[in-house]
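In: Have a look at this prediction, sequence included:
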Amino acid sequence: MSVVLDTSMTVKLGKLGIWRHHSQVDGDFAAKAEELGYSAIWLGGSPGGDLAVVDELLAATRSLVVATGIVNIWTDGPGGIAAAHHRITDRFDNRFLLGVGAGHREATAEYRKPFEALVDYLDGLAEHGVPAEETVLAALGPKVLALAAGRTAGAHPYLTTPAHTKEARSLVGDALLVPDQKVVLDTDSERARALARKGNDFYLGLTNYRANLKRLGFTDADLDDGGTDRLWDALVPHGDGDVVAAAVQAHLTAGADQVAVQVVGRDPWPALTAIAQRLA
């Protein structure tokens, strides 16, 4: 399918967002995030089905944008997701971004070539009337970043560094670029690194993340056996409020339009508050 698209955004984002598993967010969480100055919540954990959680969060807030980060194309077909999109946008105009992605090859026995599958999925969304400017793609490598810029509003990279953001900006041009950034608000390096590893070391065994980290200059030695301190300090910065805010600012300086802050640990609010106080 050959198409020429206007992917200029109708959804407006500020520079600070929050990335959070969809099961850990409700209306009260969204309202507090908005009050702190965050302009978007990115719902992780492959939310799917009717996306009812999106309605709940939008109804509880005034201007907050909700984005899926991301809907897995292997588990939810474009028709059903398009229907959910239309329901949400009919009620909440210009406050929803549909983020979709191919996940990773280890996720399902039916996984096929991700690029072709993404193209087919975007075609399916278009056939069901979902505007390109209201979608974004999970993207790490150059080919999918280019697809995101050409067929959607932009890209949502995950588990990356400011160096990747700088490179991605050069590839996507003026398209939307919203990386996630994990942080730990803790000045105890041993404790913070242990927390970072515990929640994220499984990514190091996944082909797409491993390949991207190697493109960023990390070696097999960095990635094996739970990952080196060098790796985790780059992927999940830790420290006081100034340090974690600086980690977010580094992505903005590198070219991100917004950073989706993911706080590692049980209580996200101290870190989210510290970042908002410094950057919002």
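Out: All right, it came through fine. Numbering: from 1, shown residues only.

In: use CA for all of it now, contacts and neighbours both
Out: Fine.

In: The closest residue in space to Arg95 that isn't next to it in sequence: how many residues sit nearby?
Out: Closest residue to Arg95 apart from its sequence neighbours, by CA to CA, 6 or more residues apart in numbering: Val65 at 4.5 Å. Using other CA atoms under 10 Å, the number of residues around Val65 comes to 26.

In: Settle this for me: Val65 is touching Phe96, isn't it.
Out: Yes - Val65 lies in contact with Phe96 (CA atoms under 8 Å); the separation is 5.6 Å.

In: another one to put next to it:
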Amino acid sequence: MLTGTGIWSTALRYGDPGSVPDAAAELESLGYTAVWVPDFGGPVFDSLDALLRATSTITVATGVMNVWMQTAEAANTWWNALSSDHRSRVLLGLGVSHAPLIGEAWGRPLATMEAFLGALEVPREQRCLAALSPKMQQLARERTAGSLLYLVTPEHTATARENLGEGRFLAVAQNVVLDSDPKSARDVARQELAQVSKLPNYANNWKRAGFTDDDIASLSDPLVDAVFVCGDVDAIAERVAQHRAAGADHVCLQVAPGGELHPDVWKALRGV
């Protein structure tokens, strides 16, 4: 089961191909246990191959592979061609994305994920689901190794752990800004949240946590501080510890801005 701390980065998937291998190798040398990459379409398996070739021990994970933009058949073809060494380091995180991003192709999320899992040959222990809701967490518990959470509080982590039960993997993606000035740090966080806050999955989850429509529309300080951690290394380490105490097995840090590589920040945060 994956433990420790990882890095979630858009740049490791969509950044300069010449820089990605060195960045992945550096993260491995710094002691991070996983690299996580998103999927907004395109050849996701080529990106995973590049990360696997550049490293030797670190887990390479999707956070998350979009089941509307990829097929189980393509995943099976890729998986069956992998060496045993590379297979042992793969974790396929799967997600149903968001209706506004998918458009007319959108269908019933739970049924769509069930069908995808039914056709997928990647072993249960090497796949997990992005699952904010209890029903999707139940599916994660029954059909995969566990779940990945995004833009959540430690309190939500505790609820997810209860829903998943013991023996299931729970990872949390924690957004961070390494900046001790509250105003400038929150400004960066708001830029990162500007688009995702309009997606109903996240907005509805924040409302379940007690935030209001006004909090979400304005990206209020309490909301920003709840889903981001802004501050120095100690502040970030404290939030990571809170997620672990709430039941997370693994925490992956998404350093803002998320579309850039952050070697200096990665060095500073090693071991949190």
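Out: That came through, no problem. Please read all numbers here as calculations on a predicted model, not as lab measurements.

In: in the stretch 51-200 of the second structure, which spans are strands?
Out: Secondary structure of the stretch 51-200 of the second structure (DSSP state E, counting those that start in this stretch): strands at 59-66, 90-95, 127-130, 146-150, 169-178.

In: With Tyr202 of the second structure as the reference, name the closest of those.
Out: Nearest of the strands of the stretch 51-200 of the second structure to Tyr202 of the second structure, taken as CA to CA: strand 146-150 at 8.7 Å.

In: picking up where we left off before, distance to Ala11 of the second structure added to the strands of the stretch 51-200 of the second structure, as TSV?
Out: Listed next are the strands of the stretch 51-200 of the second structure as TSV, based on distance: least, CA to CA, whole Å:
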stretch	distance to Ala11 of the second structure
strand 59-66	13
strand 90-95	18
strand 127-130	20
strand 146-150	18
strand 169-178	15
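
In: Next, the contact list for Thr273 of the first structure, please.
Out: Residues in contact with Thr273 of the first structure (CA atoms under 8 Å, 6 or more residues apart in numbering) are Leu36.

In: what about it, which SS state?
Out: helix (DSSP: H, G, I helix; E, B strand; the rest coil).

In: How much space separates it from Ala60 of the first structure?
Out: From Thr273 of the first structure across to Ala60 of the first structure, the span is 20 Å (CA to CA, to the nearest Å).

In: How about Val183 of the first structure?
Out: Using CA to CA, we find Val183 of the first structure at a distance of 26 Å from Ala60 of the first structure.

In: of the two, who's got more company?
Out: Val183 (27 against 17).

In: And the more buried one? What does it align with in the second structure?
Out: Matched by TM-score structural alignment, Val183 of the first structure corresponds to Val176 in the second structure.

In: got a list of what its match touches?
Out: Phe228, Val229, Cys230, Ile236, Leu253, Gln254, Val255, Ala256.

In: and stretch 113-120 of the first structure, which residues are buried?
Out: Residues of stretch 113-120 of the first structure classed as buried by neighbour count (16 or more other CA atoms under 10 Å): Pro114, Ala117, Leu118, Val119.

In: Not counting residues beside it along the chain, what's closest to the third one?
Out: On the basis of CA to CA, 6+ apart, the spatially nearest residue to Leu118 of the first structure that is not a chain neighbour turns out to be Ala102, at 6.7 Å.

In: before we move on, back to that, select from the buried residues of stretch 113-120 of the first structure every entry located in helices.
Out: The helices, defined by DSSP state H, take in Pro114, Ala117, Leu118, Val119 from those.

In: So which of those residues is the closest to Leu206 of the first structure?
Out: Among those, and counting by CA to CA, the member closest to Leu206 of the first structure is Pro114, at 14.1 Å.

In: Alignment lookup: that closest one to the second structure.
Out: In the second structure, Pro114 of the first structure lands on Pro109 (TM-score structural alignment).

In: Name the nearest residue to that match, sequence neighbours excluded.
Out: Per CA to CA, 6+ apart, closest to Pro109 of the second structure is Val96, 6.0 Å.

In: And the one you found, what's its match in the first structure?
Out: Per TM-score structural alignment, Val96 of the second structure is aligned with Ala102.
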